[in-house]
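Chemist: coords please:
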Amino acid sequence: MKDKYRRAISTTNAIIIAVVVIILIVVGVVAYFQQMGSHVPTPSSSTTSQSSVSSTSQSQSTTQQVIKIGALLPLTGQLSSVGAEAQQVLMYAQDQANSLLKQLGVNMQVQVVIEDTATNPQTALSDLQTLYSQGVKLVIGPFSSGELRQIMSYAESNGIMLFSPSSTSPALATPDRINGTIFRDVPNDTYQGAVIANIMYQQGIRAIAVIWRGDTYGDGLVSVVNKTFTALGGKVMLVARYDPSTTDFSSYVSTLANTITQLITQYGKDHVAVYDVSFEEGASILQLASQYPQLTEVKWYGSDGTAGVGSIVQNPVAAQVAVETLFLNPIAAPAHTVFYDQLTQHFNKTLQAYSYITYDIFWIYFYSVLKVGSDNVAAIKSILPKVAAKFYGASGYHLFDKYGDRVSGVYQLQIVNKTASGYEWTIYGVYDVTAHTLTIGFPPAAQPPQGYLYPDDPQALSKLSSIS
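Modeler: As a prediction, this is how the structure comes out:
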């Protein structure tokens, strides 16, 4: 009886011990995988010691880090077609980036927060304040120079970084921006103004009548064109400066037509042109021009404000005037890269030039955050130009001058063509600023240089580790 009792106790003890061992094993396994779940693989142990990317990546926290990137877009107003397309591009980039983070094993998520500025400076300021209240420190935009001028002071005072894809006014390239937190991923209009003035003169134009929007952007660009074209020996007639809020351009276009008549008499129609600096309202100006034969028998030249805008090709009357006058619009050129083609193929159309640049700005921000490990503006400010210098995106290389404006030696020239299905923007050629030469057509797509970061780059962590 005692032997049976002892055997029962032994059996019971063995079961208890076995259960305890199993519990300990399960606890140990769970703890191990919890620890491993927060570890992000890095390319190598040597890479880990070189970069804050890997130290951040190896954080033991299981809470996913959310990085917000704000975007001040003109979804309505005078640049609405530009803003709507930029929104689509940013949502695509956000999805790509979050998929890449999972692929890299980085416990982080990127969220794009969009506000509609309506192409209005005061609205842009209100929108920036809204983004700031939501903890957004890195902002793409705004798109117009008038908006940027309005919000620069608030951004600088509150530690917000701004990165505009399209603000070009030379008036904003000021000493207080040196080593600052405001970047523009386009050259300022000191270059664009010289480009279009030289093109007009090279094409035999000797007198121009100017109609332009009276804001920071328009005034700055017209000032450069006036100075450059006059220095070349041309005649500049500053005919019609209108308030950006104008909706009826009848009197302005009538005055423009009278001036063109006078210039044709003096110089001949082949040596006279209209220079138009506008945004979406350019469609209304072109439509009214159709009522004056003298305005459709001379060449028209525009700016990056009208290059690729939807309102012109969507208005058959305006579009036809653009075709008849060979309405030529320069814009800081996205280089023809394989990523330019990939983006074009994804959206099944050629995007507006600033959409490719907006896409690149997202990735420059993204890789800067990945390098630093946070959205700390002081840290991003220091590393962003270095990351940008090693990034080759949809619009090519990204180098900046002392003001934080992009350095570019090439401008794309866009015109409107009539097709079987309607009207569309097309690339007429590329102008080299340094050589002052115009090349008709678009060069072949280029691959990224060895070792450069590029959009959706699976080798991003190892490449970032070499940047210091």
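Chemist: okay, CA-based contacts and neighbour counts for the rest of this
Modeler: Noted.
Chemist: tell me the centre residue of this structure?
Modeler: T358 (2.2 Å; Cα atoms, centre = their mean).
Chemist: correct me if wrong: that one contacts Q87.
Modeler: No. Applying Cα atoms under 8 Å as the test, T358 and Q87 come out as separate, 9.2 Å apart.
Chemist: what's the burial count for G373?
Modeler: Residue neighbour count, defined by other Cα atoms under 10 Å, stands at 21 for G373.
Chemist: quick one: G77 from T119, how far?
Modeler: G77 sits 5 Å away from T119, going by Cα to Cα, to the nearest Å.
Chemist: which of the two has more neighbours?
Modeler: A direct count of neighbours by other Cα under 10 Å for G77 and T119 places T119 higher, at 24 against 17.
Chemist: gap between that one and D95?
Modeler: 26 Å.
Chemist: same question, S166
Modeler: 23 Å.
Chemist: and what of G441?
Modeler: According to Cα to Cα, G441 stands 33 Å off from D95.
Chemist: S166 and D95 - which one has more neighbours?
Modeler: More crowded of S166 and D95, by other Cα under 10 Å: S166, with 25 against 14.
Chemist: and the more buried one, how far from I364?
Modeler: Taking Cα to Cα as the measure, S166 falls 16 Å from I364.
Chemist: the structure of the following sequence is requested for comparison with the preceding one:
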Amino acid sequence: MKKLAALLLVSLLVIAAGCIGGSSQSPSQSSQQSSSSSVQIIKLGALLDLSGPIASDGKKIKNALELAQEDINRYFSENNMNFKVEIYFEDTRTDPKVALEKVQTLDAQGIKVIIGPTSSGELKNMRSYVAAHKIVVISEASTAPPKFIGFASPEEKKYVFRFVPTDLFQSEAIAAELKSKGIKGLVILYRGDAWGKGLHDATIEQIKGDIEIAEDISYPSNPEPTDWSPYISKAEDGINSLLSKYSADQVAVWVIGFDEIATLLSQIPDDSELLSVKWFGSDGNVLSDKIVEEAGDKASKVALFSTQFYAQSDAGKKLIERFKEKFGIEPSEYALIAYDAAWVAALSYAEVLKENGTYDPDLMVEKIKEILSKYSSGELSVSSVTGDIELDEWNDRASGDYAIWAVKDGSWEMVGLWKSSTGEVEWH
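Modeler: So this is what the prediction gives:
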């Protein structure tokens, strides 16, 4: 028995030595494997319109987020931070019901931080679920004032951030451009959703007493009209009434909508008086590929002056060139904001994990505010592509300038800039 035990012991020692000596894994490889296994995955959701009325912008936002994911993971690697960000994209089609379903889908996958949604109507429909489940949301494009999406106090909006100013600012820019162009009479068509009504009401406050409104026409948003003839007829009545009092250059159409404006324009008869006056739009349609592709001639005829939040740093200009080189198109301002949102979300999430060990939504809210300040000032060796991002008490971007774009010869061109510091439009 003793001999047998000794033989077994020797055999085990030989096997162990063989395993150690025969292993092909070097110490550095072992270390790398250990390091790799300790990498913590940061999962972010993204609610985008990839097949609905603002899909042209949604695809640009998706492209920007893909660049952000690539850049953030490079940053983590170069700074020996054992994190990796993964972004999970969901198509909402700008449908509030679908947006809620997609939030629930992401939540079921354990994803508690979301970039998006793009529209305020979507945000309004998902706000109760977000609050109840403490899901942190950073929207790059929802702009309706808080009351129009159902928030009565900043505390109710604790988990919802918006890195874009609300339409209280855009309304000032639109009012300023209308007055700057000498508009005396206006026909309005607007989406009857939270965003459309919010921008409409805020702007009416800015122009009442200065500009006559002949027709104020709301249209459904879900779904949008396919036959625009009733709306066209009513708008024509308003324009004809105004043209009996004012010259054509003092009369305008203001439309608050998304890509459906392309269909609206395409259905207007060539001899309609609607095409004899200037048109104004908003951030909902600015830089729309669909408008210039499907109604470029008519859009060029009426100009369709459209506002969009504008804040670009040197880092932003570099990203724009990189974006154009890779995707062959110009990114929207909202795509740039989404890029910033991804950085702030990922860095904040990493800080929560480092400090707390596990994810905590309330700590995440605190870290977003801390990281945002450092990110905006360049303290983290990366720079915000949309400049300094300061938030107000509602966690919305506190201010900003607005670029004015118009359709010229079938393409979008920046033609002016509204400066929030002066309240004036600088035309190019």
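Chemist: how close are the two chains, by TM-score?
Modeler: Once superposed, chain against chain, the TM-score is 0.85 (TM-score structural alignment, normalised by the length of structure 2); 396 aligned residues with a Cα RMSD of 2.7 Å.
Chemist: still on that earlier bit, aligned counterpart of the residue nearest to the centre of structure 1 in structure 2, please.
Modeler: Using TM-score structural alignment, the equivalent of T358 of structure 1 in structure 2 is A338.
Chemist: do the same with Y431 of structure 1
Modeler: Aligning on TM-score structural alignment places Y431 of structure 1 opposite W418 in structure 2.
Chemist: quick check: that match touching A173?
Modeler: Yes. Counting by Cα under 8 Å, W418 of structure 2 touches A173, with 5.8 Å between them.
Chemist: which neighbours do these two share?
Modeler: 402, 425 (Cα atoms under 8 Å, 6 or more residues apart in numbering).
Chemist: more crowded one of those two?
Modeler: Applying other Cα under 10 Å to W418 of structure 2 and A173 shows that A173 carries more neighbours, namely 29 against 26.
Chemist: need the contact list for the more buried one.
Modeler: Shown in contact with A173 of structure 2 (Cα under 8 Å, 6+ apart): 307, 402, 418, 423, 425.
Chemist: what do we get in structure 1 for it?
Modeler: Matched across to structure 1, A173 of structure 2 falls on V195, judged by TM-score structural alignment.
Chemist: cool, G387 of structure 2 as well?
Modeler: Alignment note: G387 of structure 2 maps to G396 in structure 1; criterion TM-score structural alignment.
Chemist: who's in contact with that match?
Modeler: 334-337.
Chemist: between those residues, which is closest to G70 of structure 1?
Modeler: P334 (22.8 Å; Cα to Cα).
Chemist: map the closest one onto structure 2.
Modeler: Under TM-score structural alignment, P334 of structure 1 pairs with A311 in structure 2.
Chemist: which residue packs closest to that match, ignoring adjacent ones?
Modeler: T386 (4.9 Å; Cα to Cα, 6 or more residues apart in numbering).
Chemist: would that neighbour count as being in a helix?
Modeler: No. Assigned with DSSP: H, G, I helix; E, B strand; the rest coil, T386 of structure 2 falls outside any helix and is coil.
Chemist: I'd say it and F309 touch.
Modeler: No. Judged on Cα under 8 Å, T386 of structure 2 makes no contact with F309 at a distance of 9.9 Å.
Chemist: looking at the contacts of A173 of structure 2, state which has the most neighbours.
Modeler: In terms of neighbours by other Cα under 10 Å, these top out with T307 at 29 neighbours.
Chemist: and E86 of structure 2, what's its match in structure 1?
Modeler: Per TM-score structural alignment, E86 of structure 2 is aligned with Q111.
Chemist: neighbours around that match, how many?
Modeler: 15.
Chemist: which SSE is it in?
Modeler: Element membership of Q111 of structure 1 [criterion: DSSP states H and E] is strand 108-116.
Chemist: now the element after that strand, going C-ward?
Modeler: From strand 108-116 of structure 1, the next helix or strand downstream (DSSP H and E) is helix 121-133.
Chemist: so what's the residue nearest to F76 of structure 2 when sequence neighbours are not counted up against?
Modeler: Leaving out its chain neighbours, the residue that sits closest to F76 of structure 2 by Cα to Cα, 6+ apart is F83, at 6.2 Å. Listed by Cα under 8 Å, 6+ apart, the contact partners of F83 of structure 2 are 39-42, 73, 76, 350.
Chemist: tell me the buried residues within those residues.
Modeler: Among these, those classed as buried by 16 or more other Cα atoms under 10 Å are 42, 73, 76, 350.
Chemist: give me every residue that touches the third one.
Modeler: Think F76 of structure 2. Neighbours of F76 of structure 2 in contact, by Cα under 8 Å, 6+ apart: 82-84.
Chemist: in a markdown table: those, plus distance to I256 of structure 2.
Modeler: Compiled in a markdown table, the contacts of F76 of structure 2 are given as follows (distance: Cα to Cα, whole Å):
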| residue | distance to I256 of structure 2 |
| --- | --- |
| N82 | 46 |
| F83 | 42 |
| K84 | 40 |
